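In: Fold the following for me, if possible:
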Amino acid sequence: MSRLLTYLAAVHARGLRVAEHPAYGGVTKGAHTSSSYHYKGRAADLNFGAPGTPPEERPVLLWAARLADAAGLNVIYTPHRVHPIAKTAAAHRDHLHVDDGPIQAYKAPGRDDALYARILSERPTTTQEVTVNVTIGKVRKGDTGPDVRLLQGVLNVHGAGVAAGVGVLALDDDFGDKTDKALRAHQTAHKIDVDGVAGADSWRTLLEDVPA
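Out: You can find the predicted model right below:
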């Protein structure tokens, strides 16, 4: 499963609507060009709907944006104003666009970094939190692939690698010693079984609250 599909499985399980992707109902004809990442299965829109993001959806979209950033995916979400680089930003005020392309359109060096940081720093309130009921897949030392990369990303956001004394984890899809130590540090901090296996409890505590 690709990194994007792993991510979409996580956000879909949390209740976000996934659209404009071949695996989630297909792509709307005419909404994107034939060469669009959407048709290639490399992009998706989250909570696409009527203009204007409903207030109750905003916290979970911000959570999804932080998670996408942790996983190294590209994000376009412009509820505040049009982003100066992304040509299609005006069309992404009411939903979140995520893709695995090579250009971080919404986080381009020197362009709107402050706005991007503000979007990612907005925290849901306790009453707006949504419980994650998803096990992306058990991964352990020796495993490789996109599930491992997502694990490394969210461990970094939680500061688990630093807490374990191994520093920021490389997003290399390889569950090695450093990832193992970081996961065990996270498990210890959250009082769950310290077994070095990213199972249901580990994913729940990692994904329910992705800190800014």
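In: going forward, measure contacts and count neighbours with C-alpha atoms only.
Out: Fine.
In: Count the residues that sit near the residue lying closest to residue 153 once chain neighbours are set aside.
Out: Leaving aside its sequence neighbours, residue 153 sits nearest to residue 70 (C-alpha to C-alpha, 6 or more residues apart in numbering; 4.6 Å). Using other C-alpha atoms under 10 Å, residue 70 has 21 other residues around it.
In: Kindly report the same for the one 5 residues further on.
Out: Other residues near residue 75 come to 24 when the count uses other C-alpha under 10 Å.
In: Alongside the first, I'd like the structure of this one:
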Amino acid sequence: MAIGLVGLIQGGIIAALMSGLAVQFIDKITDKPLETYAIPIEVPPPPPAEKKPVERTPIDTPTTTLPRLPDLPTPKIDLDVTTPTMTGTPIPIPGPIELPTIPTPPSPTPTPLDMSRGATARGNVGSWFPQDAYPAQALRAGAEGRASVSLSVSSAGKVTDCRIVSSTGNAALDAATCRLAVRNGRFEPARDAAGNPVATQMRLPPVVWKIVN
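Out: Below is the predicted model of the structure:
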């Protein structure tokens, strides 16, 4: 009896302890907040829609028939073109007009100068063209030649103009001939029948240019 009571007491104590522990364990579990997690769920794409063939209804195009036009006769046109006839007195066409001939006046004949004596050179004409006056350009080119000139001599016996009549073939020699003739030429002037000095034209003897070694 005593053993049975002790057993009951022990069993009650054990049950009480177990019950207390269970309450504490549950309290501890319920005091902690619950943690949740979002789990992604993959949604499969919808299946492609099936393309239904479109039925095309043929459109009936109405055919319009035009009425045939009647054949019209081609009109015939008679053109009667009559050339008008000109009546009246014809107008005479004048002939060529003859212009009076104007006689050509005769050319004036120059009156010859009646000179009793022509111009004469003073001194030796060759001295007018010294060797040291040979143009350097002509010397370098080895040019030689003969020049004939026509001079205009004033009433004072001075050369006023020079013209090349026959060229040496070298421009430098021709220019030197006229330059020296105008600078160095001196003449006794020409005189008329009354003995008065007059201007005249005269031609010099040929001037020979030759290189002397």
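In: What TM-score do the two superposed chains give?
Out: In this superposition the chains share a TM-score of 0.19, using TM-score structural alignment, normalised by the length of structure 1; 68 aligned residues with a C-alpha RMSD of 5.6 Å.
In: Please, which helix or strand holds residue 182 of structure 2?
Out: Secondary structure assignment for residue 182 of structure 2, by DSSP states H and E: helix 171-184.
In: returning to what we had before: isn't the residue nearest to residue 153 of structure 1 right up against residue 157?
Out: Yes. In this structure, residue 70 of structure 1 is within contact of residue 157 by C-alpha atoms under 8 Å, at 6.6 Å.
In: What's the separation between the nearest residue to residue 202 of structure 1 once chain neighbours are set aside and residue 163 of structure 1?
Out: Nearest residue to residue 202 of structure 1 in three dimensions, chain neighbours excluded: residue 187, at 6.7 Å (C-alpha to C-alpha, 6+ apart). When C-alpha to C-alpha, to the nearest Å is applied, the distance between residue 187 of structure 1 and residue 163 of structure 1 equals 11 Å.
In: Between the two, which is the more surrounded one?
Out: residue 187 (22 against 16).
In: Pull the contacting residues for the residue nearest to residue 153 of structure 1.
Out: Each residue near residue 70 of structure 1 by C-alpha atoms under 8 Å, 6 or more residues apart in numbering is listed here: 150, 153-154, 156-157.
In: any chance of the residues you listed in TSV, with neighbour count too?
Out: Converted to TSV, those look like this (neighbours: other C-alpha atoms under 10 Å):
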residue	neighbour count
150	24
153	24
154	24
156	22
157	20
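In: So which of those are in helices?
Out: Residues of the contacts of residue 70 of structure 1 located in helices (DSSP state H): 150, 153-154, 156-157.
In: can you put these in CSV and add distance to residue 182 of structure 1?
Out: Formatted as CSV, the entries for these read as follows, by distance: C-alpha to C-alpha, whole Å:
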residue, distance to residue 182 of structure 1
150, 13
153, 11
154, 11
156, 9
157, 11
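In: Which of those sits closest to residue 46 of structure 1?
Out: Nearest to residue 46 of structure 1 among these, counting by C-alpha to C-alpha, is residue 150 at 18.2 Å.
In: and the gap between the closest one and residue 59 of structure 1?
Out: The span separating residue 150 of structure 1 from residue 59 of structure 1 equals 21 Å under the rule C-alpha to C-alpha.
In: of the ones in helices among the contacts of residue 70 of structure 1, closest to residue 203 of structure 1?
Out: Comparing those against residue 203 of structure 1 with C-alpha to C-alpha picks out residue 154 as the nearest, at 9.3 Å.
In: Am I right that the closest one is in contact with residue 204?
Out: No. In this structure, residue 154 of structure 1 is not within contact of residue 204 by C-alpha under 8 Å, at 11.3 Å.
In: Check structure 2 for its longest helix and report it.
Out: Max-length helix for structure 2 by DSSP H is helix 2-31.
In: Which positions within that one qualify as buried?
Out: Of the residues in helix 2-31 of structure 2, none count as buried by neighbour count, 16 or more other C-alpha atoms under 10 Å.
In: Buried residues, the following helix or strand past that helix. List them.
Out: Along the chain past helix 2-31 of structure 2, the next helix or strand (assigned with DSSP H and E) turns out to be strand 115-117. Going by neighbour count (16+ other C-alpha under 10 Å), the buried part of strand 115-117 of structure 2 is residue 115.
In: Downstream of strand 115-117 of structure 2, the next helix or strand is which one?
Out: Note on strand 115-117 of structure 2: by DSSP H and E, the next helix or strand toward the C-terminus is strand 120-121.
In: helices and strands around that next one, which ones?
Out: Using 3 or more C-alpha pairs under 8 Å, 6 or more residues apart in numbering; DSSP states H and E as the contact definition, the elements that strand 120-121 of structure 2 packs against are strand 187-188.
In: Tell me the helices and strands packed up against the strand it packs on.
Out: Here strand 187-188 of structure 2 touches strand 120-121, going by 3+ C-alpha pairs under 8 Å, 6+ apart.
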